[in-house]
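Participant: predicted model and sequence follow; I will ask about them next.
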Amino acid sequence: MNAKGKNSIKESKTKMTASTLMRLAGLSAMLAGLCMVIMGLFHPVNIPEAVTTTTWVNVHIAATAMSFFGLFGMAGLYARQAEKSGWLGLTGFVLMSLWFGIVMPFSFTEAFILPRLATVLPEFVAGFLGMFTGVPSKVELGVLPTLWNLSGPMFILGPLLFGIATFRAGVLPRWAGGLLAFGALLIPVGAMVPAEYQPEVALLTIALALTWLGYALFSERRERSSEVVPGKVSSQLSQTEAK
């Protein structure tokens, strides 16, 4: 086999690997969206009494998983349309990724640490939950309140910009991008409804859009004839020439 045949096989394998990574990223985005649905439907009210319940723990395990899968999923969604989404898509991608990155340690703390501290350090638990409800904390929480306050605008601007960029790019389903942007506009509305309904208003529309985009990326059909066949043909021709 000559050098040309080897290069063709390497190029084919590279393209197959990129396609596989895109599918995995799409699957990750779908899982992130489904975890967000769980949060929207079952998130308890942020009160100390709820911290020790099974529902609280399970919901925040789902939130931790959402952040993990969301980071990889967003990378794939952006990479798929990077050329056409422009600076708007890049900005939305960065903001949404930062939001996932901030939410992950918060959710991990809520799932695995707060329940253990509920009876030992109730003031810390109440202060931690106060970041979400606006109640001043009696204990010093350091930089945590600042980080959480920054995450709010990220969760509005990130989906809004990325959704608009997706709609304009037309690479992934336009209406999924439009739904993502619309969900971002609903987030401020969530602050006006009773606390028990806020997760549904703020999360479910974005969750649906993220799941839709992930499914589109996961199920997208590549023209495998242009990815695999040329490499095999070149390899066969090279072997024939060598003989």
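Facilitator: Arrived safely, thanks for sending. Numbers count the residues shown, from 1 in each chain.
Participant: C-alpha only now, for contacts and for neighbours.
Facilitator: Fine.
Participant: how about the nearest residue to residue 129, chain neighbours excluded?
Facilitator: Spatially, and ignoring its direct neighbours in sequence, residue 129 is nearest to residue 46 (6.0 Å; C-alpha to C-alpha, 6 or more residues apart in numbering).
Participant: SS state for the one you found?
Facilitator: Residue 46 falls in the coil class when you classify it by DSSP: H, G, I helix; E, B strand; the rest coil.
Participant: ok, residue 193 - contacts?
Facilitator: By C-alpha atoms under 8 Å, 6 or more residues apart in numbering, no residues touch residue 193.
Participant: check which helix or strand it maps to.
Facilitator: For residue 193, there is no host helix or strand (DSSP states H and E).
Participant: could you say which helix or strand holds the residue nearest the centre of the chain?
Facilitator: Note on the chain: the residue nearest the mean C-alpha position is residue 70, at 2.2 Å, using C-alpha atoms, centre = their mean. Using DSSP H and E, residue 70 sits within helix 54-80.
Participant: give me the packing partners of that helix, helices and strands only.
Facilitator: Helix 54-80 sits against helix 3-42, helix 82-112, helix 198-219, with contacts defined as 3 or more C-alpha pairs under 8 Å, 6 or more residues apart in numbering; DSSP states H and E.
Participant: quick one, the first one and helix 198-219 angle?
Facilitator: It refers to helix 3-42. 160 degrees (axes from the mean of the first three to the mean of the last three C-alpha atoms, to 10 degrees).
Participant: contact partners for the nearest residue to the residue nearest to the centre of the chain once chain neighbours are set aside?
Facilitator: Closest residue to residue 70 apart from its sequence neighbours, by C-alpha to C-alpha, 6+ apart: residue 32 at 5.1 Å. Contact partners of residue 32, counting by C-alpha under 8 Å, 6+ apart, are 65-70, 73, 207, 210-211.
Participant: put this next to the previous one:
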Amino acid sequence: MSITPARLARSAGLAAVAAGLLFIGVQISHPPLDAEFATTTEYTVRQSLKVLMSGLSLVGITGMYLRQVKQAGVLGLIGYLVFGAGYLLMMSVEVIGAVVFPTLARMAPGYVNDVFAVVTGGHASGDIGLMQLLNLASAATFLGGGLLFGIGLFRANILARWATVLLAAGSVATLAIPLLPQVNERLFAIPTGVAMIGLGYSLWHGLRAPAARRLNGTVSSPLHQAGAK
């Protein structure tokens, strides 16, 4: 199998679909984040899936941007860079959560609970150091990047437009979480997850169809030539 830009782009589409499914899946029946939960096997599994989701998402949005790099323009580039930074920072937070927090939860449960409080949109009762800045940077780049990237994809008008609107709208809607304390904040991951699935499928299907047409044309050409003789 030869490696071509089209094959890489289609693979990126599948990565985005998988990332969207994981983003929704890890939210299902998610226990409250606290130091006690951080010592369980379920926590480690969920964190590992979140790390995988972040990596697949980064691959997916890279394929989306490269598919329409000319049409996306400057706004698309800025949106991609900011959104990509958001996923990189998210991956960093999730890796720390998976590798460091299970042990730290036994030694300093108060600190872990404070970090989890900030991650879920609350406030820490103590000093959590640079984790405060890392979480803020992760949230700002992920939400801002999702909005800008969604607008850039919408203007490029190559991938499914409903999914680009959902990506942008889902990013903005997340800002309402602090104003809706009675609403499960994990529900706000669903629009972004669905948007990634839609965009990934659109990227995969949009490149698969032309490839199939080219293949059919290549196969039928000798037959036509033989008939002409």
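Facilitator: Sure thing, it's come through. Computed from a predicted structure; not experimentally measured.
Participant: just give the TM-score of the two.
Facilitator: With the length set by TM-score structural alignment, normalised by the length of structure 2, the two chains reach a TM-score of 0.83; 217 aligned residues with a C-alpha RMSD of 2.7 Å.
Participant: ok, so of the contacts of residue 32 of structure 1, who is nearest residue 101 of structure 1?
Facilitator: residue 67 (6.6 Å; C-alpha to C-alpha).
Participant: residue in structure 1 paired with residue 198 of structure 2?
Facilitator: Matched by TM-score structural alignment, residue 198 of structure 2 corresponds to residue 212 in structure 1.
Participant: distance check, the closest residue to its match other than its chain neighbours against residue 213 of structure 1.
Facilitator: Nearest residue to residue 212 of structure 1 in three dimensions, chain neighbours excluded: residue 176, at 6.2 Å (C-alpha to C-alpha, 6+ apart). From residue 176 of structure 1 over to residue 213 of structure 1 the distance is 6 Å, taken as C-alpha to C-alpha, to the nearest Å.
Participant: more crowded one of these two?
Facilitator: Shown here are residue 176 of structure 1 and residue 213; by other C-alpha atoms under 10 Å, residue 213 has more neighbours (27 against 23).
Participant: check contacts around that one.
Facilitator: Residue 213 of structure 1 touches 26, 29-30, 77, 172-173, 176-177, counting by C-alpha under 8 Å, 6+ apart.
Participant: same thing but at 10 Å, please
Facilitator: 26-27, 29-30, 33, 73-74, 77, 166, 172-177, 180, 207 (C-alpha atoms under 10 Å, 6 or more residues apart in numbering).
Participant: going through those residues, which ones are buried?
Facilitator: Buried subset of the contacts of residue 213 of structure 1 (neighbour count, 16 or more other C-alpha atoms under 10 Å): 26-27, 29-30, 33, 73-74, 77, 166, 172-177, 180, 207.
Participant: is residue 126 of structure 2 in a helix, a strand, or coil?
Facilitator: Under three-state DSSP, residue 126 of structure 2 falls in the coil class.
Participant: wait, residue 172 of structure 1
Facilitator: Under three-state DSSP, residue 172 of structure 1 comes out as coil.
Participant: count of residues packed around the aligned partner of residue 123 of structure 2 in structure 1?
Facilitator: With the correspondence set by TM-score structural alignment, residue 123 of structure 2 lines up against residue 134 in structure 1. Neighbourhood size, residue 134 of structure 1 [other C-alpha under 10 Å]: 10.
Participant: distance-wise, check residue 134 of structure 1 relative to residue 162 of structure 1.
Facilitator: Taking C-alpha to C-alpha as the measure, residue 134 of structure 1 falls 28 Å from residue 162 of structure 1.
Participant: wait, the residue nearest to the centre of structure 1 touches residue 102, no?
Facilitator: No: look at residue 70 of structure 1 against residue 102 with C-alpha atoms under 10 Å: they stay out of range, at 11.8 Å.
Participant: and the angle for the helix holding residue 70 of structure 1 with helix 82-112?
Facilitator: Going by the same axes, to 10 degrees, helix 54-80 of structure 1 makes 160 degrees with helix 82-112.
Participant: quick check: helix 54-80 of structure 1 compared with structure 2, mean distance?
Facilitator: In this overlay with structure 2, the average offset of helix 54-80 of structure 1 from its partner residues is 1.3 Å by mean C-alpha distance after the TM-score superposition for structure 1.
Participant: so how far is that helix off the chain centroid?
Facilitator: 5 Å (C-alpha atoms, centre = their mean, to the nearest Å).
Participant: how about that helix: buried residues?
Facilitator: Here helix 54-80 of structure 1 shows 56-79 as buried, counting by 16+ other C-alpha under 10 Å.
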